[in-house]
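# Just a sequence and a predicted model for now, questions to come.
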Amino acid sequence: MYELHPTPGIMHHYLWRHIIAIASLVCLSLFLFEKIQDIEYNSSWEEKRMVWQLHLEQMKSERNHLRTFKKMQKNSSLLQHAYYEFLAGTIPQEKKLLTVGIYSVHSPHGNHLLDTLQSLFQVSSEDELKYITVLVYLSDPDLERLSQTVTNISSLFKQHIEDKKLLVIHGLLKGSPLPGYLNNISHSSSCEVLRFRQKVDYALLMNFASKLSEYFLMIGDNVHCSPKFVSAIYWALSAWKEIPWVILEFSNLSFSGKVIHTSDLSRLITFFFLFPKDTPDLLLSNFGFLLGQTVPIRFIPKLFYSWDNYSTSEDTCNQEEEGKEEEEDFGKPNNPPAKIYTNMMMRSSHLPAHAYFLNESYFLTEYPIPGNKLTLIFDQPLKVIRVQVLTGFGRQGLYRLEQAQVELGSEPIQEEGCTSYILLGPLVKGILDQKVFYKEDSVGAVRCVQLLVTAAQKSNACIRMIKIWIKTEKG
């Protein structure tokens, strides 16, 4: 046990949560079998059985609502009447890992679509491009302007189109485009009509993308991409593959940078049209909550940035434009006073305490096995806002911890840790760097941060540094 005293160095508010609560009763049962998340690691089997029984009872009581939702999803006029025009490119023969969906519409503020595409392809290697399909959905009522945009894309990105890495489409709804319960949108305000039309375009894009890949990434047409963003997302998806999640966030933007399973796209489309007057970003932020992801999962550093203060993919009626991102300055890590417990094998010259010092020292352990852990136990409850765990040496990640996860705990017991933990996230290539969100109406106090090994490793592991940021009274 080591006691350290180093020098101290949001989730959207659910405005209409009462509406979401009603929708969740309808949808939650439908997704229950595939979305069950047990993040309380110390729950007994009897407790789990009781929880399961409660879910079964809820499913029985909501059977009529469930049938209604399934029927609505099956008979969605959007899925029945969607018609697409291929403006450039063809569908790849093989299913990819990730579809990068870009929705673009003309804006009086200017258009950065070509800049966005240029950024995307410039920062991606040929190997990375093998894993993605770039799908551009053009929405422009001016046919002459639409034709010019297609000509520009075809000229600048001819090779990517020929290689079936870039596909440009336009969509519309033939026949009766709107279900009966949405017809009253025509009597709404001009802003609500614009938002609904935008939502239809998003839905057409996602509907087309649902069969192209395993995962879907939405970015706006005014976004520039960080180098190797494809690799960063690939490794994050690999690390989270066995852990239930709904949305992974790789930016602070309201809609761009969000990754979801393509198997969830039809459900998201249906959810969009349950609330025809609400904006897509508001609905997307609540979609995760609806399926059991109670807080956002946001990675640091962010991978997507806005070109300017405007969003060409959102109309001026929206209260929150995608381009107006929230800049976060966490400052230097605090690493508050904490005790350290570990059951890992230790070397006398590289102790567990060294991983918590904000210097070049580190903790070296031999052949970690499942159940090995290193736990920080804070002297008092803290509002932790960011956690970073670095393992391994150099760019190659020599001796990095291959499979482990970070958990946040409450209710400390003696000197070994806390009684209950919730998952923050797994290490991605030996690293975790995530913002910490808290459930609405919860105290949000953290007493423990725990690094837990989840698989045996046939080499030593270096835990190089653990950094903790906390929200102070002034922050």
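Alright, I've got the coordinates.
# use CA for all of it now, contacts and neighbours both
Noted.
# Any idea how many residues pack against the nearest residue to residue 216 once chain neighbours are set aside?
Excluding the flanking residues, the one nearest residue 216 by C-alpha to C-alpha, 6 or more residues apart in numbering is residue 99, at 4.9 Å. When neighbours are defined as other C-alpha atoms under 10 Å, residue 99 has 26 of them.
# ok now do residue 99, which residues does it touch?
For residue 99, the contacting residues are 132, 133, 134, 135, 209, 212, 213, 214, 215, 216, 217, by C-alpha atoms under 8 Å, 6 or more residues apart in numbering.
# Where helices are concerned, which of the residues you listed count?
The members of the contacts of residue 99 that map onto helices under DSSP state H are residue 209.
# helix or strand for the residue nearest to residue 216, which one?
In the assignment (DSSP states H and E), residue 99 maps to strand 96-105.
# Likewise for residue 462?
In this assignment (DSSP H and E), residue 462 forms part of strand 461-470.
# rewinding a little: now go through the contacts of residue 99 and say which are in strands.
Applying DSSP state E to the contacts of residue 99, the entries found in strands are 132, 133, 134, 135, 213, 214, 215, 216, 217.
# Pasting the second one now:
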Amino acid sequence: MKMKRIPAAVGLLLTVSILLQLILYYQSSRSYVTRGQQPVTNATISEVQTNVIKQGASYSDDLLIRMSDSESLVYSVPNLGKRFLTIGIPTIRRQNNTYIFETLTSIFNKTAEEDLRDIVFVVFLADFNTEWKTSMAKYLYERFHIYIERGVLCIINAPSSFYPKLDNLKSTYGDSQDKVKWRSKQNVDYAYLMRFSKNLSEFYMQLEDDVVASEGYYNAIKKYIAEQKDDWICLEFSELGFIGKLYHSRDLENLSRLILLFYQEQPVDYIFVYFNVLMAQASRRIHKPTLFQHIGIESSLPGKIQPLKDRFVGFRKKKYMGDNPPAHLFTTMRTNPDFPVEAPYLKSPGYFWSHDNLKENDTVTIVFDNPQSIYRAVVETGAEEYPTDMIYNGELNACISLDFMDSTSAKCSNYVTLGRFVDGKIDANNISSKMGEFKTKCIVIRVTKSQPFWAIIEEIAIFTR
């Protein structure tokens, strides 16, 4: 389930006090986790477990989960102590594609060796088809047995008794019964995975089985956690759906209860936002650049194609890191607040993405607070994720006069052309020889020919003497 526009939550917020009580005191009669037998001890990593599994002898009895002989399929993790982070990944069958192998390969390849001690990955085989689960567990073990044997990767399965009836469900949002059943089961999958994982680590992050990770994702997560100056409930490392949502593990029990309470009424994309608000986090905290890109085209809902991409994954550290003296930036192009015109000029990650197709004489104008002696200027357009979204026809001008400026626009004059775009880039050197004794008050990027698509300006670097 990927992110849609969040509906008005006014009615729900009016019942905050009631729902908080439900979250805190929701009775165990709605809990589908069964307790009972003693945990298996000294289980071998490569053995398919068909009894009750407990994730480490020191953990809470709440992790005891009864598995039937026909359905149980768990490659367990030895007790290596409580980790820093659990990454939960549910996976089910798709009709024509399987992405989980690419997802795990990407994550493991981009996790430093010393960081593997701090993370446990829990892959939940969430399909009802026993034959598929058996073969998938076998394939996962064959390809990733090193991580299983090291206690990094755990593969789990839920008993069918955990699930409520998924027939004749309440229809909301005009969804078909097939879609309501799919998203309702998905909600229960998430709740199960959270309850299984709640005592494994300090933090828990939800992923999906059709994403790839960015380089350095783990250090970026730790750094963002450390940067928070106040209490928080959820940090987000993807803008899409329920991908990359990070919680304190202590909150997983309450979150899973809310998911189970509304499993047939609401998609999880909405429930987690409601939960954040109920827990007093009023606004979303999305780390940019985001760290996980969605790669799945075929949804796990049969017949659904969903080629969504996270717009913020392409943000990277600036390459040129110019001097970029204080300035005001303006553009004649329609903008998106997520990709402001100032972004390519700042030294922090981010770029400008026009909200419309480019038209002849569209401009980006940089007005320096004080005139500058410039010797080099670089403008780079396009991005690794969107290499064709560049300025194909344009020029870079240096102006010595500012005719007009207000809060939304500026007009500069008396200009010298510094260069023209070639393959989406201008790198103008020896500017001093062109400007003579005059200092530059404005730099203007001007589109010289309309193009039938938008453009990204990834970096503007100005070098001064």
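Great, that's in hand. This is a predicted model, so every value here is computed, not measured.
# what's the TM-score here?
Scored by TM-score structural alignment, normalised by the length of structure 2, the superposition of the two chains gives a TM-score of 0.56; 301 aligned residues with a C-alpha RMSD of 3.9 Å.
# Show me what residue 273 of structure 2 aligns to in structure 1.
Matched to structure 1 by TM-score structural alignment, residue 273 of structure 2 sits across from residue 285.
# In contact with that match, which residues?
Residue 285 of structure 1 makes contact with residue 12, according to C-alpha under 8 Å, 6+ apart.
# That one and residue 307 of structure 1, how far apart?
The spacing between residue 285 of structure 1 and residue 307 of structure 1, counted by C-alpha to C-alpha, to the nearest Å, is 23 Å.
# what's the answer for residue 101 of structure 1, then?
17 Å.
# who's more crowded, those two?
residue 101 (24 against 16).
# Tell me the residue in structure 2 aligned with the more buried one.
With TM-score structural alignment as the criterion, residue 101 of structure 1 matches residue 88.
# Equivalent analysis for residue 131 of structure 1, please.
Residue correspondence to structure 2 (TM-score structural alignment): residue 131 of structure 1 is matched to residue 118.
# Show me what residue 119 of structure 1 lines up with in structure 2.
Match for residue 119 of structure 1 (TM-score structural alignment): residue 106.
# how close does the most centrally placed residue in structure 1 get to residue 269 of structure 1?
Among the residues of structure 1, the one closest to the centroid is residue 248, at 1.3 Å (C-alpha atoms, centre = their mean). Remark: distance between residue 248 of structure 1 and residue 269 of structure 1 (C-alpha to C-alpha) = 18 Å.
# And for residue 298 of structure 1?
Residue 298 of structure 1 is 23 Å from residue 269 of structure 1, where distance means C-alpha to C-alpha.
# Who are the packing partners of the host helix or strand of residue 380 of structure 1?
Here residue 380 of structure 1, judged by DSSP H and E, is contained in strand 373-382. Here strand 373-382 of structure 1 touches strand 338-342, strand 417-426, strand 446-453, going by 3 or more C-alpha pairs under 8 Å, 6 or more residues apart in numbering; DSSP states H and E.
# Contacts for stretch 292-301 of structure 2, please.
Under the contact criterion C-alpha under 8 Å, 6+ apart, stretch 292-301 of structure 2 has outside partners 92-97, 99, 179, 182, 210-214, 237-238, 243-244, 304-310, 313.
# In helices only, show me these.
Among those, DSSP H puts 179, 182 in helices.
# Let me see the ranges of the helices in structure 2.
In structure 2, the helices defined using DSSP H lie at 10-13, 16-25, 100-109, 130-149, 177-197, 217-227, 252-261, 268-278, 431-435.
# Can you say which of those is nearest to residue 325 of structure 2?
In terms of C-alpha to C-alpha, the element of those nearest to residue 325 of structure 2 is helix 431-435, at 16.2 Å.
# Buried residues, that closest one. List them.
431, 432, 435 (16 or more other C-alpha atoms under 10 Å).
# Including distance to residue 19 of structure 2, could these go into a markdown table?
Converted to a markdown table, these look like this (distance: C-alpha to C-alpha, whole Å):
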| residue | distance to residue 19 of structure 2 |
| --- | --- |
| 431 | 64 |
| 432 | 66 |
| 435 | 67 |
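# out of the helices and strands packed on strand 373-382 of structure 1, which comes closest to residue 262 of structure 1?
Nearest of these to residue 262 of structure 1, taken as C-alpha to C-alpha: strand 417-426 at 21.4 Å.
# So which bit of structure 2 is the closest one matched to?
So strand 417-426 of structure 1 sits over no part of structure 2, by TM-score structural alignment.
# Check which helices and strands that strand sits against.
Identification of packing neighbours for strand 417-426 of structure 1 by 3+ C-alpha pairs under 8 Å, 6+ apart yields strand 373-382, strand 404-413, strand 431-435, strand 446-453.
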